[in-house]
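Participant: Make a model of this:
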Amino acid sequence: MLRFLDLIFSFFGLLFLWPVLIIVTILGYFDTGSPIFMQERVGRKQKPFTLIKFRTMGVNTASVATHLANSSSVTKLGSFLRKTKLDELPQLINVLKGEMSLVGPRPCLYNQEELISEREKRGVFDVRPGITGLAQVNEIDMSTPEKLAIWDEKMIHSLTLVNYFTYIIQTVTGKGSGDRVV
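Facilitator: Take a look at the predicted model:
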């Protein structure tokens, strides 16, 4: 049922929000010269997939977890996109492709070994990664790998239709601050 909702919401999200996607893409060209950010992430069953987002940091920023990146790397447009969570919109393509869900654990990088280990222990990789979830709306990010994996597991075991909609609504209305940047 949730996969069906993912497909419906991501399809109609892209259909109705394409003007926003175009505007942000154009603004992104002026901001960084390369508005789309693509990065290999750990997916369901630990299979790699390419995450698509709007770029919020300079093009030459190191490929590390957000909490390890320097705050001076975030552009002015990038700061706005992060606050409004508009940087996540292109991930609706990942949802349509079946690589992600709207709700699930945020996909990590392959170099986040501690987080991968903690998630393996808790079966977190048995589900599709998501755009948002319980940890995100509670401001728990990848800087605390064990805590994040525990909350991811908690979300997986308690995910209902009501929770699915709750996490989406909380994210859209601004609950949670996203990943910290140092």
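
Participant: drop to CA atoms for contacts and neighbour counts, all remaining ones
Facilitator: Will do.

Participant: My read is that G123 contacts E153, right?
Facilitator: Yes: G123 is within contact range of E153, at 7.2 Å (criterion: Cα atoms under 8 Å).

Participant: The two: which is more packed in?
Facilitator: When neighbours are counted by other Cα atoms under 10 Å, E153 comes out ahead of the other of G123 and E153, with 22 against 14.

Participant: and the gap between that one and Q46?
Facilitator: Per Cα to Cα, to the nearest Å, E153 is found 16 Å from Q46.

Participant: How about G130?
Facilitator: In terms of Cα to Cα, G130 sits 14 Å off from Q46.

Participant: Could you do V59 as well?
Facilitator: Look at V59 and Q46: by Cα to Cα, they are 27 Å apart.

Participant: Other residues contacting stretch 14-34?
Facilitator: Here stretch 14-34 makes contact (Cα atoms under 8 Å, 6 or more residues apart in numbering) with 35-36, 54-55, 57-59, 75, 77, 89-90, 92-93.

Participant: Now with 7 Å, please.
Facilitator: Stretch 14-34 is contacted from outside by 35, 58-59, 77, 92, using Cα atoms under 7 Å, 6 or more residues apart in numbering.

Participant: can you put the residues you listed in a markdown table and add secondary structure, distance to H67 and neighbour count?
Facilitator: Output for those, formatted as a markdown table (DSSP: H, G, I helix; E, B strand; the rest coil; distance: Cα to Cα, whole Å; neighbours: other Cα atoms under 10 Å):
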| residue | secondary structure | distance to H67 | neighbour count |
| --- | --- | --- | --- |
| P35 | coil | 21 | 23 |
| G58 | coil | 15 | 17 |
| V59 | coil | 17 | 14 |
| L77 | helix | 19 | 19 |
| L92 | helix | 23 | 25 |
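
Participant: what would these look like in a markdown table with distance to R41?
Facilitator: Below are the contacts of stretch 14-34 laid out as a markdown table (distance: Cα to Cα, whole Å):
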| residue | distance to R41 |
| --- | --- |
| P35 | 19 |
| G58 | 19 |
| V59 | 18 |
| L77 | 24 |
| L92 | 15 |
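
Participant: Please verify my assumption that P105 contacts D152.
Facilitator: Yes: between P105 and D152 there is a contact under Cα atoms under 7 Å: 5.6 Å.

Participant: If you count surrounding residues, which of these two has more?
Facilitator: Taking other Cα under 10 Å, P105 and D152 do not tie; P105 has more neighbours (29 against 26).

Participant: And the closest residue to the more buried one other than its chain neighbours, how far from R106?
Facilitator: Distances taken as Cα to Cα, 6 or more residues apart in numbering put P129 closest to P105, at 4.8 Å, once the chain neighbours are dropped. With the distance defined as Cα to Cα, P129 ends up 5 Å from R106.

Participant: let's see this one next to it:
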Amino acid sequence: MADVIEKKRNKYVYVNDKKGYLFLKRVIDILGSIVGLILFLPISVLISIAIKIEDPKGKILFCQERVGINNKTFKMYKFRSMVSNAEELLKDISELNEMDGPVFKIKEDPRITKVGKFIRKTSLDEIPQFFNILKGDMTLVGPRPPLVCEVDNYGDYEMQRLTVKPGLTCYWQIGGRNSIDFKKWVELDLKYIEERNIFVDIKIIFKTFFVLFGDENAS
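Facilitator: Predicted coordinates:
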């Protein structure tokens, strides 16, 4: 059984990069992100005000370097959900990591603010990524964009996650999120890369609405 699993992990996935599919995917990305920005504009204003009230010194948006398609880096946007010096405090809590592999995640991260806890629980902190989608750095559906330090620890198998644009949602988002270990996370991403088409993308987008808001695995 172990030999079968290892053989699977050494397998190189097929990437659906047909021009027709990519064109339709981009159209859906543009329309979807515009609708998303308009739809969430009122709540985005409220979130911005709440973030500033709780921590006036910090910025409303959190900008972080992430790795996208073909190992190219870009600036990813989120509503700030942590204290303003969160990056500096990371080294002090690194031993609390609850995820295996080159990923840092803990459910009760002490750096998360009260507002941050709410917007993470409801995934509202991801709203600014619609701008990343409009810019073309991201897509609505695709593997979540990893940090540069995480990619530094990738092997050839994991690097296949970077053969497509990173996305706002994917199988990992609707399948358990933080309850899924890193190996399973990569398997789900590669499963999507092999299976992706317009119908799969639309199915994942619809499932995301029902799963993310109030998902007990979100943090």
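
Participant: What would you report as the TM-score here?
Facilitator: Scored against TM-score structural alignment, normalised by the length of structure 1, the superposed chains reach a TM-score of 0.86; 178 aligned residues with a Cα RMSD of 2.3 Å.

Participant: hmm, back to that, and whatever residue of structure 2 lines up with the residue nearest to P105 of structure 1, how far from P110 of structure 2?
Facilitator: For P129 of structure 1, the aligned position in structure 2 is occupied by P166, per TM-score structural alignment. Noted for P166 of structure 2: a distance of 28 Å to P110 of structure 2, by Cα to Cα.

Participant: do the same with E126 of structure 2
Facilitator: 20 Å.

Participant: The longest helix that structure 1 contains aligns to what range in structure 2?
Facilitator: Ranked by number of residues, the top helix in structure 1 under DSSP state H is helix 2-31. Aligned by TM-score structural alignment, helix 2-31 of structure 1 corresponds to residues 25-54 of structure 2.

Participant: What's the end-to-end length of the matching stretch?
Facilitator: From start residue to end residue, stretch 25-54 of structure 2 stretches across 38 Å - Cα to Cα.

Participant: tell me which residues of it are tucked away?
Facilitator: Neighbour-count burial for stretch 25-54 of structure 2 flags 25-26, 28-30, 32-33, 36-37, 44, 47-48, 50-51 (criterion: 16 or more other Cα atoms under 10 Å).

Participant: how much space between the counterpart of W151 of structure 1 in structure 2 and V148 of structure 2?
Facilitator: Structural alignment places W151 of structure 1 opposite L188 in structure 2 (criterion: TM-score structural alignment). L188 of structure 2 is 20 Å from V148 of structure 2, where distance means Cα to Cα.

Participant: With neighbour numbers in mind, choose between these two.
Facilitator: L188 (20 against 16).

Participant: Mean distance between the helix or strand hosting the more buried one and structure 1 after superposition?
Facilitator: Per DSSP states H and E: L188 of structure 2 is located in helix 182-195. Here the mean offset of helix 182-195 of structure 2 against structure 1 after fitting is 1.3 Å, by mean Cα distance after the TM-score superposition for structure 1.

Participant: roughly how far out does that helix sit from the chain middle?
Facilitator: How far helix 182-195 of structure 2 lies from its chain's middle: 14 Å, per Cα atoms, centre = their mean, to the nearest Å.

Participant: just stretch 92-109 of structure 1 next, same as before
Facilitator: With Cα atoms, centre = their mean, you get 7 Å for stretch 92-109 of structure 1.

Participant: What's the end-to-end length of stretch 66-74 of structure 2?
Facilitator: The stretch stretch 66-74 of structure 2 measures 6 Å between its terminal residues, going by Cα to Cα.

Participant: try stretch 159-177 of structure 2
Facilitator: Distance between the two ends of stretch 159-177 of structure 2: 20 Å, counting by Cα to Cα.

Participant: try stretch 55-71 of structure 2
Facilitator: Stretch 55-71 of structure 2: ends 34 Å apart by Cα to Cα.

Participant: which stretches of structure 1 form strands?
Facilitator: 36-42, 48-54, 101-103, 130-132 (DSSP state E).

Participant: Pull out the buried residues from the first one.
Facilitator: What it means is strand 36-42 of structure 1. 36-37, 40-42.

Participant: need those residues in a markdown table with distance to K97 of structure 1, can you?
Facilitator: Formatted as a markdown table, those follow (distance: Cα to Cα, whole Å):
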| residue | distance to K97 of structure 1 |
| --- | --- |
| I36 | 17 |
| F37 | 17 |
| E40 | 15 |
| R41 | 15 |
| V42 | 15 |
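
Participant: Quick check: of these, which lies closest to T160 of structure 1?
Facilitator: For the buried residues of strand 36-42 of structure 1, the minimum distance to T160 of structure 1 (Cα to Cα) is 23.9 Å, reached by V42.

Participant: Which position in structure 2 pairs with that closest one?
Facilitator: Aligned partner of V42 of structure 1 by TM-score structural alignment: V67.

Participant: If we ignore the residues flanking it in sequence, what's nearest that match?
Facilitator: T73 (4.3 Å).

Participant: State the distance from the most centrally placed residue in structure 1 to D87 of structure 1.
Facilitator: When Cα atoms, centre = their mean is applied to structure 1, the residue found nearest the centroid is I131 (4.0 Å). The spacing between I131 of structure 1 and D87 of structure 1, counted by Cα to Cα, is 11 Å.

Participant: for S34 of structure 1, same thing?
Facilitator: With Cα to Cα as the criterion, S34 of structure 1 and D87 of structure 1 are 13 Å apart.

Participant: more neighbours, those two?
Facilitator: Shown here are S34 of structure 1 and D87; by other Cα under 10 Å, D87 has more neighbours (24 against 16).
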